[in-house]
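**Q** Next comes the sequence, and after it the predicted model I'd like to discuss.
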Amino acid sequence: MADVLENKRAATRFRILAEIAERQPAVSQGEIADAVGVTSQAVSEYIRALVEDELVEKEGRSRYTVTKEGVDWLLQEATDVRRYADHVTDDILGSVQEEAAIATDDVSEGEAVTLSLRGGLLHATPGEEGPATGVATTDAEAGADVGVTGFEGIIDFDPGEVTVFQVPPVRSGGASATDPGALADACESADLVAATGVEAVVALRRADCDPATTFAAGEVAAEAAGRGLDAVVVATADIVGRVTDALRDGNIAYEVSELGP
């Protein structure tokens, strides 16, 4: 556990140093006292100790700055707190949180279910027959939404892939410079099609393909691939970088291709 969570004094020291960093160089001990919930005298004592430990440098009356060592200490403690918070969220609360799934058959509250991803959506099947299981928290008929908690195991699925097709900007031919037949074939085999840029939307219309979205195409494709779906993104060449940035941020495998006439 992070040091600042071990005892009240360490937590107060962390908060006061953070307040100094936010307010420096003109530091009002009274304002810090109000923010942290201690007396001004206590703030003065903490600051004196921080100066002695070379985490804070005093530059004059009521003027303080956080030293490099102080910044490093704040960053380290903040990182430890973040890791502990992630542990609580993912490892502790993750086992008791409730998610919604689609029931593949009639399910009763308290019944064990096997979890799977189908079409990018969580499904629950009565019985414990797969690598990922949970417990139904509601009654549900087949096809209805059902609450699930008590997750165990890992859902077995292969991440999807994304193909990004570039369409030239209008000054270089735009949608008319693309092969609608090739684009139609690519879209037919994809689980999801997204577009960004006017030229890209027009190219899809020429291929008789309706995109699922024309906004935040990279983010949508990354989310879909993360749920096991293969996606096609058609993007105007000028803005294709926005799409690939979102895919890299999501650690999604992708390839970029051009659509020749």
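**A** Thanks, I have it. Fair warning: this is a prediction, and the values are worked out from it, not measured in the lab.
**Q** drop to CA atoms for contacts and neighbour counts, all remaining ones
**A** OK.
**Q** How far does stretch 137-144 stretch from one end to the other?
**A** 13 Å (CA to CA, to the nearest Å).
**Q** And it, how far out from the chain middle?
**A** A distance of 29 Å separates the centroid of the chain from that of stretch 137-144, by CA atoms, centre = their mean, to the nearest Å.
**Q** can you check stretch 161-177 too?
**A** The chain centre lies 29 Å from the centre of stretch 161-177; the measure is CA atoms, centre = their mean.
**Q** Sort out which residues of that stretch are buried, please.
**A** Judged by neighbour count (16 or more other CA atoms under 10 Å), stretch 161-177 contains these buried residues: 161-169, 174-177.
**Q** Can I get the residues you listed in CSV including secondary structure?
**A** As requested, the buried residues of stretch 161-177 are exported to CSV (DSSP: H, G, I helix; E, B strand; the rest coil):
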residue, secondary structure
Glu161, coil
Val162, strand
Thr163, strand
Val164, strand
Phe165, strand
Gln166, strand
Val167, strand
Pro168, coil
Pro169, coil
Gly174, helix
Ala175, helix
Ser176, helix
Ala177, helix
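**Q** Alongside the first one, take a look at this:
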Amino acid sequence: MKIFKKRGEMTHFQILSEISKQEPHLRQKDIAERLGITVQAVSENIKTLIEERYITSKDGRAPYKITQKGISKVKKDAISLRKYSDDVLETMNYYKSIWPAIATEDLKEGENVGLFMEEGLLYAGKSKQSANAEVLCDVKKGEDVPLSSLSGLIDLKVGQVIIVTVPTIKQGGSRNADLELIKSLYTSDFKKWGIEKIDRFGAMGTVSRSVANKLSIPVDIEFAISSSSISAAKKGLNVLILVVGDMAKGIIRRLEDDGIKYNVVDAHK
């Protein structure tokens, strides 16, 4: 894992996390017991963290205080660790013994069916596909069907994300947004990026919701925009999202981390 590649980086992260709790009487012995390491190891790591200006201390002794640099490091490492964990959990999901899909027709127990993705959902039917599975019980068309013994690869083209930035309320909000541009991006202009259609529409922030209301565009995604957009794109869906001001920076960073193709359009008048 990249953030813990260097020896001791995980220990640094754990010690900084403990110190960040701002317990007034936190001792090296307390940290050692919580982390399951020796007091000497804690002492050596704290010395390094002080030298690197992640924490401050008088004469290398408690109380310890985490610096702004240390806070930034903990946040960055925690986000990276969470992303790594999410990726591992997502990978582990591929090893489930039973998978659900939507039946495109009546299916019988024991039948071998083809699998394909459509509108972000997994479907199972009798048509030949590059991925196959075994049906575990009789189901009717449109029902969720339990599957096992998956084999092959599901054909899936990763979707794209279009980020449209709109003015903040201090910049005039929806009144200074280029509504015609946004409407054209939603209805047809996305084709210039090789996108066939917009599958999901998101609005981040009050101004974005106001713009969507003015254009009578139904909002599919309103919360956890970054995670939802990435998840949708990975399932083959194309997403257009309205974002207020600098909020786009965080979303762009997440998209780049996950290798999702995106385009940014300024919709200020």
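**A** Sure thing, it's come through. Quantities reported herein were computed from a predicted structural model and do not represent experimental measurements.
**Q** quick one: TM-score?
**A** Once superposed, chain against chain, the TM-score is 0.65 (TM-score structural alignment, normalised by the length of structure 1); 197 aligned residues with a CA RMSD of 3.3 Å.
**Q** farthest pair in the buried residues of stretch 161-177 of structure 1?
**A** Glu161 and Ser176 (26.9 Å; CA to CA).
**Q** sorry, back to before: pipe the buried residues of stretch 161-177 of structure 1 into CSV and attach distance to Glu255 of structure 1 per row.
**A** Shown next, in CSV, are those (distance: CA to CA, whole Å):
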residue, distance to Glu255 of structure 1
Glu161, 8
Val162, 7
Thr163, 5
Val164, 6
Phe165, 9
Gln166, 11
Val167, 14
Pro168, 17
Pro169, 20
Gly174, 21
Ala175, 20
Ser176, 23
Ala177, 20
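**Q** Which stretches in the stretch 51-200 of structure 1 count as helices?
**A** 68-87, 180-188, 198-206 (DSSP state H, counting those that start in this stretch).
**Q** residues near the equivalent of Ala41 of structure 2 over in structure 1, how many?
**A** Aligned counterpart of Ala41 of structure 2 in structure 1: Thr65 (TM-score structural alignment). As a burial measure, Thr65 of structure 1 scores 21 neighbours (other CA atoms under 10 Å).
**Q** show me the residues around Thr65 of structure 1 that make contact.
**A** Residues near Thr65 of structure 1 by CA atoms under 8 Å, 6 or more residues apart in numbering: Ile20, Ala21, Gln24, Pro25, Val56, Glu57, Lys58, Glu59.
**Q** hmm, try it at 6 Å
**A** By CA atoms under 6 Å, 6 or more residues apart in numbering, the contact set of Thr65 of structure 1 is Gln24, Pro25, Val56, Glu57.
**Q** Which contacts among the residues you listed does structure 2 share?
**A** For the contacts of Thr65 of structure 1, the aligned pairs still in contact in structure 2 (both residues aligned by TM-score structural alignment, their matches' CA atoms under 6 Å) are Val56.
**Q** Any chance of a ChimeraX selection covering the buried ones in the contacts of Thr65 of structure 1?
**A** For anyone working in ChimeraX, the buried entries among the contacts of Thr65 of structure 1, judged by 16+ other CA under 10 Å, can be selected with:
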select :25,56,57
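**Q** follow-up on the earlier one: nearest to Val135 of structure 1, out of the helices of the stretch 51-200 of structure 1?
**A** helix 68-87 (22.3 Å).
**Q** now Val243 of structure 2: how far from Ser229 of structure 2?
**A** Val243 of structure 2 sits 12 Å away from Ser229 of structure 2, going by CA to CA.
**Q** Could you do Phe13 of structure 2 as well?
**A** Distance, Phe13 of structure 2 to Ser229 of structure 2, by CA to CA: 29 Å.
**Q** what's the answer for Ser127 of structure 2, then?
**A** Distance, Ser127 of structure 2 to Ser229 of structure 2, using CA to CA: 30 Å.
**Q** Between the two, which is the more surrounded one?
**A** The neighbour comparison of Ser127 of structure 2 against Ser229 (other CA under 10 Å) goes to Ser229, with 28 against 11.
**Q** With adjacent residues omitted, what lies nearest to Asp179 of structure 1?
**A** Distance criterion CA to CA, 6 or more residues apart in numbering; nearest residue to Asp179 of structure 1, sequence neighbours excluded, is Pro261 at 4.4 Å.
**Q** The one you found against Ala177, yeah?
**A** Yes: applying CA atoms under 6 Å, one finds Pro261 of structure 1 in contact with Ala177, separated by 5.1 Å.
**Q** Gly153 of structure 1: which of the contacts of Thr65 of structure 1 is nearest?
**A** Val56 (47.6 Å).
**Q** next one: the longest strand seen in structure 2 to chain centre, how far?
**A** Assignment by DSSP state E gives strand 144-152 as the longest strand of structure 2. Its chain's C-alpha centre and that of strand 144-152 of structure 2 lie 26 Å apart, by CA atoms, centre = their mean.
**Q** tell me which residues of that strand are tucked away?
**A** Neighbour-count burial for strand 144-152 of structure 2, counted by 16+ other CA under 10 Å, picks out Asp144, Val145, Pro146, Leu147, Ser148, Leu150.
**Q** Please list the outside residues in contact with that strand.
**A** The contact list for strand 144-152 of structure 2 (CA under 6 Å, 6+ apart) reads 97-102, 130-136.
**Q** Can I get the buried part of those as one ChimeraX selection?
**A** The buried subset of the contacts of strand 144-152 of structure 2, as determined by 16+ other CA under 10 Å, is captured in ChimeraX by this line:
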select :98,99,100,101,102,131,132,133,134,135,136
